[in-house]
Structures are given as structure tokens and as C-alpha cells.
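**Q** A predicted structure for the sequence below; I have some questions about it.
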Amino acid sequence: MTTSIQWQLASRPTGEPTTENVVKVEIDLPELAEGEVRVRNSFLSVDPYMRGRMNEGRSYVAPYNLGETMTGAAVGEVIESTVEALPVGTLVQHQLGWRDISQGPAEQFTALPNVPGVSPSLFLSVLGLTGITAWTGLTQIAQIKEGDTVFVSGAAGGVGTMVGQIARQLGAARVVGSAGTAEKVELLTSKYGYDAAFNYKDGDIDGQLAAAAPDGIDVYFDNVGGDHLSAALGAFNDGGRAAICGVMSLINAKDNGIKNSANIVTRGLTIKGFTMGAYFHLAPQFAEAMQGWLGAGKIAYDETITDGIDNALDAFNGLMKGANVGKALVRI
């Protein structure tokens, strides 16, 4: 009998999830049915959207069910298979995360290439969801143009670190970002190609943004919402475009209102929220671009790795507190 350690939603949290809300269980897996595979996971992704799935109510993705194992992106190796196309040893990506061993129908697993010198974890970050999210927000939503000034909130996270670099590759004239520590601010300008960055915890986001982008901004890539969105609305040049990707500042708090909204009219701004579900058909186009930049050494990345399935909830809560630099992962 194979046992899988899994994390299940026991109750819906208020604020930060605790071990009363999200509980670790051991599940005895049944024998493989025809057409199924069993995968030993190597890396699990923890992402901000997962906090929304812990709540009840309407969202762009269904909430987690109480008493069931949570899901999320993961990569791993097939250890048992009844499917010729996915033999033992195949590296795969799937959405049956939050567990050390995953099992299910073969169609839920996608084979990945074994690229020498490339960690499988990159298929969850640079070459995966974080990379394509950054690229999509800039190219499809904000429609970045050569010479634009781009502002990125949450710039030291997995998506944010990609946004700044991709914007530079696509011809941005100036890229500025916000982060939550002095160390992250320094990293943005020294490693990730940002021209300027500031610590939003120092306060006066409007003033700090004005100093970082004295000629205004043309594109805003929003991972945070709240005060950052208000500041961006105040800093936009005419015809500015915002790609709204996340609202991390509001996940465990209430929205206190958005300022400068009149500028949406007077400056002819375009503000559009997006999730990746409608854009995955662009994956080949993204992959061609990103693999070229990565191969040419034009893309830097960081991973904040927490070891052990037992520590998955700690990794998630650390992410939501901004403890990560780059992509947050759990290594099994």
C-alpha cells in the first residue's frame, strides 16, 4: 500500500490560515486503475490565488471543498504507470499539488522535457505560470510599447521579477517597482534590471512613485491593489494601461477605497483585470520568446524553496507575508 501525505481544507480561514483550517493527513492510495499514473512530486508551487480558493463564494476559479485535498501546480516523476505514453521515469507537470505523491488519469499529467542543467522547478516559474503570466499581462493586457515607463507592484515576487525583465526585453524605457524590504529593493535594481525601486513600507507610496518615475508611467502591472493602484492612477500619463493581476494587499484585509479614480476618465486610462485561463493558447508564443531570452542569459531568477511536504502551509503563509524572493516553492 502506498501512502500519500496531503493537505486538506478543514475549515475556511479568517485571515492567515492555521493548522486548524488546513490539516495534514495521510491517505492510502488505491491500486492504479487502467489509464492512471502515480507520480512522486519533486516541487510544489504555492501561489497567492490559493488563499482566495480557501474562501467560499464566487471567484474566477472554484473554491476548495472542505474535507478534500487542495490542488495546485506541481512537477514530479512517474513512479508507476499503466499508460504507454507516460512510462516510469517521465518528468511531468500537473495540478495535483499539496501532496507528496499524486495519482490520477493520465490526461491530468503533461510530459516535460528533461533539459540538461535546468531544474524541473523552472517549469513552475520562469518557464511556467509565473513567466507566462508576466508576459501575457505586458503583451496582451497592457499592450506594452517601446519607450514605455512601466511600474510593477510586488516586484520582487515570482511574477514581479519576471515582469521587469520582460518589459526590458520588449523595449521599456524605464522600469520601476515596489517591494517590502530594503534588501528586495536593492535586488530589483542590482539583479532584475529595474531602474528604480522603493520600499512601500516606508509609506507615501504616491510620493515614492513620483520620485521613481518623475515623468509619469505608461504601464502598471498590479500584483497588490489597494494603495498601489491608487498611486498608479495618480501617476499615469494620458493613455496609460493597467494590467491587474493580483490584489495581495486585500486578501486578508478590507479594501479602503481607491483614490484618483477620476483620472480613469480625464487621462483616458485602460484598466483590465486578467487570469490566465483565457490565454494559455499563447503558451507556444511565450515559450519561444522566453526560451530564447533564457538561453541568451538575459533572464535572472530566484527561488525561495521550503523543504518538506510537512512545511507546505508554512511556505504558503510565508509567501502571503512577502517572505519570498522570486518564486515560492516546496521541495519534496
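**A** On my side now, so go ahead.
**Q** make it CA atoms for all contacts and neighbour counts henceforth
**A** OK.
**Q** which residues touch residue 61?
**A** Residues in contact with residue 61 (Cα atoms under 8 Å, 6 or more residues apart in numbering) are residue 53.
**Q** residues touching the closest residue to residue 307 other than its chain neighbours, list them.
**A** The spatially closest residue to residue 307, leaving aside those adjacent along the chain, is residue 331, at 4.8 Å (Cα to Cα, 6 or more residues apart in numbering). By Cα under 8 Å, 6+ apart, residue 331 lies in contact with 42-44, 305-309.
**Q** just the buried residues from these, in PyMOL please.
**A** Remark: buried members of the contacts of residue 331, expressed as a PyMOL selection using 16 or more other Cα atoms under 10 Å:
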select buried, resi 42+43+44+305+306+309
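**Q** please report how far residue 123 lies from residue 290.
**A** 12 Å (Cα to Cα, to the nearest Å).
**Q** cool, and residue 195?
**A** Distance, residue 195 to residue 290, using Cα to Cα: 21 Å.
**Q** more crowded one of these two?
**A** residue 290 (21 against 16; other Cα atoms under 10 Å).
**Q** tell me which element that one falls in.
**A** Taking DSSP states H and E as the definition, one finds residue 290 inside helix 283-295.
**Q** next helix or strand past that helix?
**A** strand 303-307.
**Q** tell me what that next one is packed against?
**A** strand 327-331 (3 or more Cα pairs under 8 Å, 6 or more residues apart in numbering; DSSP states H and E).
**Q** between strand 303-307 and the strand it packs on, find me the angle.
**A** Taking axes from the mean of the first three to the mean of the last three Cα atoms, to 10 degrees, one finds strand 327-331 and strand 303-307 inclined to each other by 30 degrees.
**Q** ok, and here's another one to check against it:
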Amino acid sequence: MALPTTARVVRLAARPTGLPGPGHFTVAEEPLPAPGPGEVLVRNRAFLVFPGLRTLIGGEAAGLPLPRIGPGDALFGPALGEVLAAPDGGPLRPGDLVTHLSGWRDALVAGADRFTPVPADFPDPPALLSVGSAGYGALTRTAAVRPGDVVLVTGAAGAVGTLTGQLARLLGAARVIGTTRSPGKAKRLTDELGYDAVLVPGARPLAEQLAEAAPEGLDVVVDLVGGEQLTTAVDAARRGARIAVVGALSGQLDPARPGGSGPAVIDGFRVCTLGLTLRGFTGVDHPDLDAEWRERLGGWLRSGELSFPWTPVAGIDRAPEALARLYTGDTFGATIVEL
């Protein structure tokens, strides 16, 4: 089989004012070099579309573990690919499946150390594209869920939230509550993924809904949204509650903001008097997490205790549209472009 000599790549054409749309990106065919010594040629099968790209292209955030994306730069993110060519004696062979962070293209050449092999018996390889490790890390490292806890997951219908509610239950939570913008998604979360209650901000005051869903208060919060939802969660926390701040969707979904902030008003007196802990989660602080997550994810998928919901998108040409759909709320679970 002849190896590909070109690759289709998605690049940022212009920095958007407001939410990004398809017109802010280009999809172009570009030369693909032959692999050199120690390099691997991979054809991508799928890649993840994730809301954090808004932050990377917005030009606001500083101190991020990932590089910013400017006009002319290629987009990137978690991807699943198949090895087409690899050096003799190296860790990879043609036909191996690998994950890496060079999505938003259909093929690439890079050093073998850029790729993580997928075990041959892994039950659902696309699930490795999920960013569910953030929810798992929040529940095991930052907010340490305990048997019997009442857990709130804000932004529960996205790639992280759809897994985090299930994980909270597997780790011992007695009651799991979520939030989402859509009544239809709220129903899916309770019917399909085991959430006990899902609140829809804007339908009624969120504090009122949360008081009904958790009348004795919250023990654990995994916050993916920030803003008003984080404010309300702190107000509903009970003594000793642990709050893990994982994301800032309120800022990323707001066309009036550049995507790198999600301000919230926090009652410092309540944090003090109730002994609350509020801490940000980032995977770079936990280098041991990824291997542990992959092992447990495979076991839970294999046993049927965990499901991986995702929205498929056909073809790289539709990838810019898929990113725009994240911000309008037209997807459920992870959004994955299939190549």
C-alpha cells in the first residue's frame, strides 16, 4: 500500500469576535513528509472536538498548559489513529492503534514518543478520546468522593459531564445531580446515564431547583461551568463539602467574552464557616492519572458499568461546523469527528 504524501489539515483562518463559526477556519490539503529516523506515520481515524478550543483561539488566557492558536495555526486535540509506518525495532508496528494530541488532520508524521499505544483488547477505542479523566481526577484527587455523598456535576451533558455522573455513582455517591441547558438533555441524563435529578438553569431559579434536589445540601461539586452555577453550588454546600473546579463553560459559551475566564461570586464567609474546600483541577498536577484512568475505563466499559455517549460527525470538512455546534448546544456527550 502506498503511503500518503499529503494530509488534510484544519487551520484557524481568522480570530473570531464572539463565538467561532465555520468561516473562521480552513480545511486544506498540505504536503506530508516521509517519516525520518525514529518517526511514525499515522492515519487518523477520529478526533475530539472540545470547547476548550475557544479559549486557545480567543487570545485571552495566560498560563495554560497548551499553546495558544493564532491565525494560520493548525488546530489540535485528542485523536485516535492507525500506524501506517514505523521504524524497525521501535515500540510501534503498522496496524497498531494509538492516541495522541494531533487531531484536526487526517494524517501526520511525528516521533514515536508522541503516540500512546491502545491495548489490543481495549473494548471501545474511541472512548479514549474522552476527557473523562478530568471528571475521574476531580472525584478521586481533588474532591475525593466518599460513599453516601450527594454530588453535583454542572454542565452534565458534555463530554466530561456525561461520564462524571456515572463515575460518581461507581465511586460510591448516593445521589448524583446535574445541570444542563436543555430539557431534552436533562431527560437523557436521567433516563440513560443514571442521574437522579438534572436542573435546567433558566427554567426556574437555580437555587430553588437545587434546594429541592438536594434539601440537605451538597457534599461534592464537580464544576465545569463557573459563573452563576458555581455561585449557587457554593451556597448549597454543607459542612466539609469539597468543590473541584474543572472548567469554565460559562465563559467559553458567552459570545461577549473571549473564552478565557468564567467569573463567579463566591461567598467567602460560607467557605470559612463551613470549612469548604474549593480547588481547581488540572491533569498536569497528576502525572499518574492517565494510566490509572485508562485501566479503570477499560474495565468499566468491558463490564458494562459505564457507557460512553458521543455525537458522531462525518468527515473533516464538517469539523469546523461541529465546533460551532458545541456552543449552540446541539451535541450530547463527546463530539467526535470520524475520518
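**A** The structure has been received and is ready for your questions. All values reported here derive from a predicted model rather than from experimental measurement.
**Q** TM-score them against each other, please.
**A** Comparison of the two superposed chains (TM-score structural alignment, normalised by the length of structure 1) gives a TM-score of 0.92, and 327 aligned residues with a Cα RMSD of 1.9 Å.
**Q** where's the equivalent of the residue nearest to residue 307 of structure 1 over in structure 2 relative to residue 254 of structure 2, distance?
**A** Mapped onto structure 2 by TM-score structural alignment, residue 331 of structure 1 lines up with residue 338. Going from residue 338 of structure 2 to residue 254 of structure 2 by Cα to Cα gives 28 Å.
**Q** what's in contact with stretch 319-329 of structure 1?
**A** By Cα under 8 Å, 6+ apart, stretch 319-329 of structure 1 touches 43-48, 121, 125, 130, 156-161, 180, 184, 248, 301-306, 315-316, 318.
**Q** which of those fall in helices?
**A** 130, 158-161, 184, 315-316, 318 (DSSP state H).
**Q** who wins on neighbours among those?
**A** residue 161 leads those on contacts (other Cα under 10 Å) with 31 neighbours.
**Q** do I have it right that that one meets residue 223?
**A** No: Residue 161 of structure 1 is beyond contact range of residue 223, at 11.4 Å (criterion: Cα atoms under 8 Å).
**Q** shared neighbours, those two?
**A** Joint contacts of residue 161 of structure 1 and residue 223 (Cα under 8 Å, 6+ apart) do not exist.
**Q** all helices of structure 2, in order?
**A** Counting by DSSP H, the helices of structure 2 are 53-58, 132-137, 161-170, 183-193, 206-213, 227-236, 249-252, 268-273, 289-303, 319-328.
**Q** for the fifth one, packing partners?
**A** This means helix 206-213 of structure 2. strand 197-199, helix 227-236.
**Q** how close does it sit to structure 1?
**A** Taken over the aligned residues, the distance from helix 206-213 of structure 2 to structure 1 averages 1.1 Å (mean Cα distance after the TM-score superposition for structure 1).
**Q** same deal with the first one?
**A** Helix 53-58 of structure 2: mean distance to aligned residues in structure 1 after superposition is 1.3 Å, counting by mean Cα distance after the TM-score superposition for structure 1.
**Q** so where is that helix in structure 1?
**A** Counting by TM-score structural alignment, helix 53-58 of structure 2 corresponds to 50-55 in structure 1.
**Q** other residues contacting that stretch?
**A** The contact list for stretch 50-55 of structure 1 (Cα under 8 Å, 6+ apart) reads 9, 12-13, 59, 61-64, 72, 251.
**Q** make JSON lines out of those residues and add distance to residue 257 of structure 1.
**A** Below are those laid out as JSON lines (distance: Cα to Cα, whole Å):
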{"residue": "9", "distance to residue 257 of structure 1": "31"}
{"residue": "12", "distance to residue 257 of structure 1": "25"}
{"residue": "13", "distance to residue 257 of structure 1": "24"}
{"residue": "59", "distance to residue 257 of structure 1": "20"}
{"residue": "61", "distance to residue 257 of structure 1": "25"}
{"residue": "62", "distance to residue 257 of structure 1": "26"}
{"residue": "63", "distance to residue 257 of structure 1": "25"}
{"residue": "64", "distance to residue 257 of structure 1": "28"}
{"residue": "72", "distance to residue 257 of structure 1": "31"}
{"residue": "251", "distance to residue 257 of structure 1": "14"}
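**Q** pick out the residue nearest the middle of structure 2.
**A** Centroid-nearest residue in structure 2, with Cα atoms, centre = their mean: residue 131, separated by 3.8 Å.
**Q** excluding its backbone neighbours, what's nearest that one?
**A** With sequence-adjacent residues excluded and distances taken as Cα to Cα, 6+ apart, residue 131 of structure 2 is closest to residue 160, at 5.8 Å.
**Q** now swap in residue 238 of structure 1 and tell me
**A** residue 267 is the one closest to residue 238 of structure 1 (Cα to Cα, 6+ apart), at 4.5 Å.
**Q** trace that neighbour over to structure 2, please.
**A** Taking TM-score structural alignment, the alignment pairs residue 267 of structure 1 with residue 274 from structure 2.
**Q** and the gap between the counterpart of residue 66 of structure 1 in structure 2 and residue 64 of structure 2?
**A** Here residue 66 of structure 1 is matched to residue 71 in structure 2, going by TM-score structural alignment. Separation of residue 71 of structure 2 from residue 64 of structure 2 (Cα to Cα) stands at 18 Å.
**Q** next one: residue 70 of structure 2
**A** Counting by Cα to Cα - residue 70 of structure 2 and residue 64 of structure 2 are separated by 15 Å.
**Q** quick one, which of the two is more surrounded?
**A** Counted by other Cα under 10 Å, residue 70 of structure 2 and residue 64 do not tie: residue 70 has more neighbours, with 17 against 11.
**Q** next up, the contacts around that one.
**A** Applying Cα under 8 Å, 6+ apart, the residues near residue 70 of structure 2 are 12, 14-15, 57, 59.
**Q** ok, 10 Å please
**A** 11-15, 56-59 (Cα atoms under 10 Å, 6 or more residues apart in numbering).
**Q** quick one: which of the helices of structure 2 is nearest residue 118 of structure 2?
**A** Residue 118 of structure 2 lies closest to helix 289-303 among the helices of structure 2, at 9.5 Å (Cα to Cα).
**Q** got the angle for that closest one vs helix 161-170?
**A** Going by the same axes, to 10 degrees, helix 289-303 of structure 2 makes 80 degrees with helix 161-170.
**Q** fine by me, we can end here.
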